[in-house]
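Q: What would the 3D arrangement of this be:
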Amino acid sequence: MNNKLDPGQLKEGEDYYFTPEGYKCFTAQYHLKRGYCCKSGCRHCPYGFDKKTGTNKKQDK
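A: Have a look, this model is predicted:
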């Protein structure tokens, strides 16, 4: 877990954006800064997690 990310320091448009429904959606850049996959099936998961299968589509390098 990366404790260096301060929620008050997140930048809109870089770390997240708001969906048309008003939800905050984290970007792939944010997920990479965080440093791990939360396995929640995030829209922009750079780790390739597939919530339906419970597996990663991308292989760790």
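
Q: contacts, neighbours, all on C-alpha from now
A: Noted.

Q: so His31 touches Arg43, yeah?
A: No - His31 is beyond contact range of Arg43, at 10.7 Å (criterion: CA atoms under 8 Å).

Q: So between the two, which is more surrounded?
A: His31 (19 against 13; other CA atoms under 10 Å).

Q: my guess is Cys25 contacts Glu14, does it?
A: No - contact criterion CA under 8 Å: Cys25 and Glu14 do not qualify, at 10.7 Å.

Q: Between these two, tell me which one has more neighbours.
A: Cys25 (17 against 12).

Q: run this one through as well so I can compare:
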Amino acid sequence: MLQEGVDFYFNEQGLMVLTAAYHLKRGKCCGNGCLHCPYDYERVQEPRRTELLQLRAQKKS
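A: Model (predicted):
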């Protein structure tokens, strides 16, 4: 069972966003390009994977 605030939260648009904690429990990248993917989008197809990694790097800067 998912726990709000731990496994997910709702963004400003009311959409459910899965957390990194949820993904770590899941054990692998699902390939959907999730915002908090702790697996560096390893199953996301190119060129989308590269785009997501670049966006993540820009946000950290």
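
Q: Post the TM-score for the overlay when you can.
A: Here the TM-score for the pair of chains, by TM-score structural alignment, normalised by the length of structure 1, is 0.68; 47 aligned residues with a CA RMSD of 1.9 Å.

Q: what's the overlap in contacts for His31 and Arg43 of structure 1?
A: Applying CA atoms under 8 Å, 6 or more residues apart in numbering, one finds that no residue jointly contacts His31 of structure 1 and Arg43.

Q: Helices of structure 1, start to end?
A: 28-34 (DSSP state H).

Q: Let me see the contact set for the spatially most central residue of it.
A: In structure 1, the residue lying closest to the centroid (CA atoms, centre = their mean) is His31, at 3.6 Å. With contacts defined as CA under 8 Å, 6+ apart, His31 of structure 1 is in contact with Cys37, Cys45, Pro46.

Q: let's go with 10 Å and repeat that
A: Asp15, Tyr16, Cys37, Cys38, Cys42, His44, Cys45, Pro46, Tyr47 (CA atoms under 10 Å, 6 or more residues apart in numbering).

Q: ditto for Gln58 of structure 2
A: Leu52.

Q: Can you check my assumption that it lies in a helix?
A: Yes - when DSSP: H, G, I helix; E, B strand; the rest coil is applied, Gln58 of structure 2 is found to be in a helix.

Q: Most neighbours among the contacts of His31 of structure 1, please name it.
A: Ranked by neighbours (other CA under 10 Å), those are led by Cys45, which has 22 neighbours.

Q: which residue lines up with that residue in structure 2?
A: By TM-score structural alignment, Cys45 of structure 1 lines up with Cys37 in structure 2.
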